[in-house]
Every structure is written in C-alpha cells, then in structure tokens.
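**Q** next come a sequence and a model predicted from it.
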Amino acid sequence: MNEVSNKDSFVLDANTFAKLHPKEFYRKFLTNNIRPDGRLLKKFRKTSINLNSLKSAEGSCVLKMGKTSVVCGIKAEVAEPRVDDPRKGYIVPNVELSPICSSIFKPGPPGELAQSISERIDKLFKQCKIIDLDKLCISEKNAVWVLYIDVICLSYDGNIFDAALYSIISALKSLKLPEVTFIEEEGKAEASKEKTISLELLSIPLSATYVVFDDKYVLADPNEEEENLSSTSITFIYNEEHKLCGISKLGGIPLSSELIQDCMSSAIERTDSLRELLESTLQRN
C-alpha cells in the first residue's frame, strides 16, 4: 500500500508541469484547439484604449492588449526644416522597453527589440504616407513641426509591435497642434494660445501578428510565452481599404499559401475591429 501511495503522490500539478515541460503543456491544449489562457487559436486578446491621458502631450494614448500595456505620448516642437526637405515636417518615433515592464529587458541603451520596432514603424510611415508631411510645414525653409512619438511599455506580455503601432495611430488621431504663425521680420514662430488644428491622417494602417507553434498551430496575438515557444512569427499590416501595407516574417520555416491566406483574412477582420474601436473612442471624446 505504501508503494502505491508513494507512486500516486509523485504527480506533477499543472503549474509545475507547465514550467518543466512548457511545449508539451501547450500541445495538450492546442490539440483541442484551445490555448492555456482559454483563447481559441485565432482569438485576439481584449484590447482597450484611453485617449488624451497625458496632459503634457499634444496627443496621447494608453493601450492595454491583454497583459501588455503601453503609453504613447506625442510632443510637437517647432524646428528648422531639413535641408533636403525645406517644405516638410518630420516625425521621430521611439519605442522604449525597460526593466519596468519586464525583467527580460536590461537598463541602458535601447535593446535590439526596441530598436527593431522603432525602425519598422519609421519605415512604415515613410512608405505608407500616413501623414502629409507638407501639412507640418509652418513656413518654407524657416519652420516646421517635428513630432516626437514616444511609446513606453508599462507591462510586457508579448506582441509589442501591434500594441505600439495601434497606440501611435490612436495618439495621432487625438493630436491637437496650436495654430502657429511665422513672423519673418523677427525670424520666429508665434503659437496661438486658443486656436488648435487637428492632423488628418492619409492612411490608417494597423497590424495583426501571429506565431506558428510546432510548425502547424497558428496562434493570433501571441503572449510572451507563446512567442518564446514558437518557431516563426508573421505580421500583416492593412489600411482601411484592406490594402496590404506590409508583411514581415521572423523565423525560418516556410509557410503554406493556405496558412498565409487564412491569416490574411483574420488580419483584415482584426484591423477593422481596431479601427472601429478607435472611431467609437474618438466619438466619446
């Protein structure tokens, strides 16, 4: 009896098993088309946004996507235009991932992931013409608006690119710039304390990210653990006209055309729902 009792007592509880054998733990769920957090494979996490929370910024957004949360603040400054573009303003996006949001990030200069996301967003703005940079011109060759867009991750649980991009687009939609006049005789710009202008976006591209687990299970909106356990991730960026603005793939395994097409259809639905959430939030504000 004691021998049987000892054998029965040596049974791993779910939490211990998940820590010791995380991939096998996931497989037991995924074979039943569900994830350990209760989501279906193509289910995205609950997403919420709160606009204009930072009173010191010209535009801002606090976003929560599951347990991933970020805050985006946009500071606008008047500066001299770049020599090669005397009639255009410009933007400077920056994503910060510090130890505050997760212990996997270290103090010091921006890490590889933060730099990569900042560069991808900068490239997206240049390629997709989200903003008419001519509209940021105050006086040709003299003064333009520079938009410093800072995204700070408050809590990291995966899929930071989708969260960062959505928070930036949302903050831009809420952006209010003071009306500025450039006084040539004095060589300076003078801002109105009462009049403000909004910045019209030419395009609203948003993203949807997926990872591939065991080379066959496709998981939408991956959390940090799912990212770490998966071999490949793929991100689709669509605008409001369902035009594919960008696609990026990390990881070496080839993906079938059927799998890609399935993800593309899901990504269109996801980005449409995010735009609807943004519009309803703007109307309430």
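**A** Everything's here; your move. Numbering: from 1, shown residues only.
**Q** only C-alpha atoms from now on, for both contacts and neighbour counts.
**A** Will do.
**Q** and residue 272, what helix or strand is that in?
**A** Taking DSSP states H and E as the definition, residue 272 sits inside helix 257-284.
**Q** how far away from the center of its chain is that helix?
**A** Relative to the mean C-alpha coordinate of its chain, helix 257-284 is positioned 13 Å out (C-alpha atoms, centre = their mean, to the nearest Å).
**Q** residues contacting residue 197?
**A** Contacts were defined as C-alpha atoms under 8 Å, 6 or more residues apart in numbering; by that measure residue 197 touches 176-179.
**Q** shouldn't it be within a strand?
**A** Yes. The assignment for residue 197 is a strand, going by DSSP: H, G, I helix; E, B strand; the rest coil.
**Q** from residue 69, how far out is it?
**A** 29 Å (C-alpha to C-alpha, to the nearest Å).
**Q** all the helices of the protein, in order from the start?
**A** Secondary structure of the chain by DSSP state H: the helices cover 2-9, 14-20, 22-30, 112-128, 160-173, 224-229, 257-284.
**Q** what is the neighbour count of residue 264?
**A** A count of neighbours around residue 264, defined by other C-alpha atoms under 10 Å, yields 20.
**Q** distance-wise, check the residue nearest to it when sequence neighbours are not counted relative to residue 208.
**A** Nearest non-adjacent residue to residue 264, counting by C-alpha to C-alpha, 6 or more residues apart in numbering: residue 236, 6.9 Å away. Separation of residue 236 from residue 208 (C-alpha to C-alpha): 5 Å.
**Q** ok, and here's another one to check against it:
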Amino acid sequence: MATDHKTLQPLEFYKTFLDRKTRPDGRSLLEFRRMTLNAGSIGTADGSAIVKCGNTAIICGIKAELVAPERDEPQKGLIIPNVTLPSLCSSHIKSGPPGETAQAATQFIAELVNNNIIMDLETLCIKNSKWSWVLYCDLLCINLDGSLLDACVMALVAALKNLSLPVVSYDEEMDKLISNIEDKMGFHGIKQPVTSTFSLFENGILISDPTFEEEQLAAGVISITMEGTSVTHLYKPGGCTLNEKQVKKLMQQSELKTKEVVKLIEEACSPMGVEPID
C-alpha cells in the first residue's frame, strides 16, 4: 500500500515523513549522508580522486599539458573542467550529447575556477606569456543520487591536491623549458571550498544533502560554497525564496559540513614526498 502511495502521489507520500521531521532514508531533516574519499586511485592520471556522498559517486581524473597562456591573461594557467553523466549513472539520464544537468554542473565548476575559488590560477604559470600548465579535469559520475555539485567540488579539490607533475623551469638564455621527470611537484594556491546543497519545500521545511528524488520533489534547491566560515559562491536556480532565519540555518549547516569535508581531504591527500611549489 505504501508503495502504491509513493508511486501515485510521491509528494504527498514524502510529506508524511516531513511532518514527522524525518525522511524516507531514515535521516533527520538537516542530516548529511556519509561521505568517503580516496585520492590517487587512477594510476594513469596526474591527479585523481573518487568521492561518494551517500549513493552519489564521482571520479575525477586530471591530465596536465604545457601550453602558451591565453593572450588576455598571460600570467595565468588554465583549469578546464568537464562533468560527464553517462546513462548508466541513473535511469533519469538519457544517452547522447551532454544534457542540461551535466552542462549546468560543468558551468558551475567553471565559475568557481574562473573566480579563483578553487585555485589561484597564477600558480600554474611558468613564464608569463610563454608557458603555463593547463589542467584538464574530467569528472565522471558513476552513480547519481542528488547533491551532484557537492561531490564534484569535493572530488576536484582532492584531485588537485593529489596532483603530481614533473618539475619544470624556464631558461631565459636558451629560451626553452627544462624539465626533470624524476622530481615531482604539487602546487600551493589550491583552496578548500566545500559546496553544500539543500532542498526547500513550500511549507518552509529545509533539508540537507537531498537525494535525487528529494531534489525533484522540492520547490527549490540552493547550493552554498564556503571556504572556512566565508561564503564564496551561491547557486540557486529559481524556486521559492528564503527568509533571513532560513539563510542563517543553512549557513550553520554549511559550516559544519565544510569542517568535515576539509578534514576528509586533508587525511586523504596528506603529503607523500611531492613538494608543493609557489
């Protein structure tokens, strides 16, 4: 009978749980799902990480190349993200060209990158107007069950912190690059932003870390990106409005999650003989 109710009236079925301040998966309204992180698990990548947030799972692999910097920003390198949602990750994703969800996620990550929220792009430059690193960051979703942006940001930051590249310098007299493939380096300037997604329901109820189903049933979704206690980015694609009390509550929950995620990343990406450079 409960299954029929869920199928025929999914929102009404879900509201019976909200009225009891709980959710179908047993969590409280503001409880986040368990998160796991494994860095350096892809041997063919220059940096990698696998993240699970509940049932949502993301693999991030980074490949680096040396290129000439962009003419309008000769002192910066590039980070080029790409989020892929194959049809196997969810029954709601169709095969074919990137859909709206994948494109929106890629654009979200690109905004964080271009606003130096993820990393100081100047640290990727070797010689102004001559040489810089470009990092191709592929984020593959192997299972989609809500809070996609949270998992993508976490995986990208961890993969960047896992990055291991040959030491490269520029010789002014010879006008060429000199590299030492035996010596490896990472980068300073990698920040620790954490994205937290919440769903909003028309009756004013807020929930943390929504599943895919909860995102579909909600009146709106908001993703807050923080570094420490500072908000660095807000993403709210339409939906209902928030009052001051609700915003304050979401900030408090975001801070709690930020501390937990930063700890996970630091534990997974502890230095292993790779020397960071400025």
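**A** Nice, I can see it. Treat the numbers as computed from the prediction; the structure is a model and nothing was measured.
**Q** thinking again about what came up before, residue in structure 2 paired with the residue nearest to residue 264 of structure 1?
**A** In structure 2, the residue matched to residue 236 of structure 1 (TM-score structural alignment) is residue 224.
**Q** show me the contacts for that match.
**A** Residue 224 of structure 2 sits in contact with 195-197, 231, 233-235, 251, 254, where contact means C-alpha under 8 Å, 6+ apart.
**Q** hmm, try it at 10 Å
**A** Listed by C-alpha atoms under 10 Å, 6 or more residues apart in numbering, the contact set of residue 224 of structure 2 reads 149-150, 193-198, 231-236, 250-251, 254-255.
**Q** quick check on those residues: which are buried?
**A** Neighbour counting by 16 or more other C-alpha atoms under 10 Å classes 149-150, 193-198, 231-233, 250-251, 254-255 among the contacts of residue 224 of structure 2 as buried.
**Q** just the strands in the stretch 51-200 of structure 2 please.
**A** Along the stretch 51-200 of structure 2, counting by DSSP state E, counting those that start in this stretch, strands occupy 56-67, 78-84, 125-127, 131-143, 165-171, 176-187, 194-200.
**Q** buried deepest among these, which one?
**A** strand 194-200 (a mean of 26; mean count of other C-alpha atoms under 10 Å).
**Q** with structure 1 overlaid, report how far that one is off on average.
**A** On superposition with structure 1, the mean distance recorded for strand 194-200 of structure 2 (mean C-alpha distance after the TM-score superposition for structure 1) is 0.7 Å.
**Q** so that strand matches what in structure 1?
**A** Alignment note (TM-score structural alignment): strand 194-200 of structure 2 is matched to residues 206-212 of structure 1.
**Q** before we move on, what about stretch 122-131 of structure 2?
**A** Stretch 122-131 of structure 2 maps onto residues 134-143 of structure 1, going by TM-score structural alignment.
**Q** quick one on the thing from earlier: what residues do residue 236 and residue 208 of structure 1 have in common as contacts?
**A** Common neighbours of residue 236 of structure 1 and residue 208 (C-alpha under 10 Å, 6+ apart) are 162, 247, 263-264, 266-268, 271.
**Q** and which of the residues you listed is nearest residue 24 of structure 1?
**A** Comparing those against residue 24 of structure 1 with C-alpha to C-alpha places residue 263 closest, at 24.5 Å.
**Q** which residue in structure 2 aligns with the closest one?
**A** Match for residue 263 of structure 1 (TM-score structural alignment): residue 250.
**Q** gap between its match and residue 34 of structure 2?
**A** 19 Å.
**Q** before we move on, the earlier item: out of the helices of structure 1, indicate the one that is most buried.
**A** Highest mean neighbour count among the helices of structure 1 (mean count of other C-alpha under 10 Å): helix 160-173, a mean of 25.
**Q** distance of the alignment partner in structure 2 of residue 275 of structure 1 from residue 271 of structure 2?
**A** Matched to structure 2 by TM-score structural alignment, residue 275 of structure 1 sits across from residue 262. Plainly put, residue 262 of structure 2 is 15 Å away from residue 271 of structure 2 if you go by C-alpha to C-alpha.
**Q** aligned partner of residue 85 of structure 1 in structure 2?
**A** In structure 2, the residue paired with residue 85 of structure 1 is residue 73, using TM-score structural alignment.
**Q** try residue 99 of structure 1
**A** Residue 99 of structure 1 maps onto residue 87 in structure 2, by TM-score structural alignment.
**Q** dump the residue contacts of that match.
**A** 93-96, 141-144.
**Q** likewise for residue 220 of structure 2?
**A** By C-alpha under 10 Å, 6+ apart, the contact list for residue 220 of structure 2 reads 198-202, 206, 236-242.
**Q** now render the residues you listed as CSV, adding distance to residue 129 of structure 2.
**A** Below are the contacts of residue 220 of structure 2 laid out as CSV (distance: C-alpha to C-alpha, whole Å):
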residue, distance to residue 129 of structure 2
198, 42
199, 45
200, 47
201, 50
202, 52
206, 48
236, 37
237, 38
238, 41
239, 44
240, 46
241, 46
242, 46
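**Q** so which of those sit within strands?
**A** Among the contacts of residue 220 of structure 2, the residues falling in strands (DSSP state E) are 198-200, 206.
**Q** out of these, flag the one nearest to residue 77 of structure 2.
**A** When these are compared for distance to residue 77 of structure 2 (C-alpha to C-alpha), residue 198 wins out at 32.9 Å.
**Q** contact partners for the closest one?
**A** Counted by C-alpha under 10 Å, 6+ apart, residue 198 of structure 2 has contacts 30, 32, 147, 206-211, 214-215, 218, 220-224, 236, 250, 253-254.
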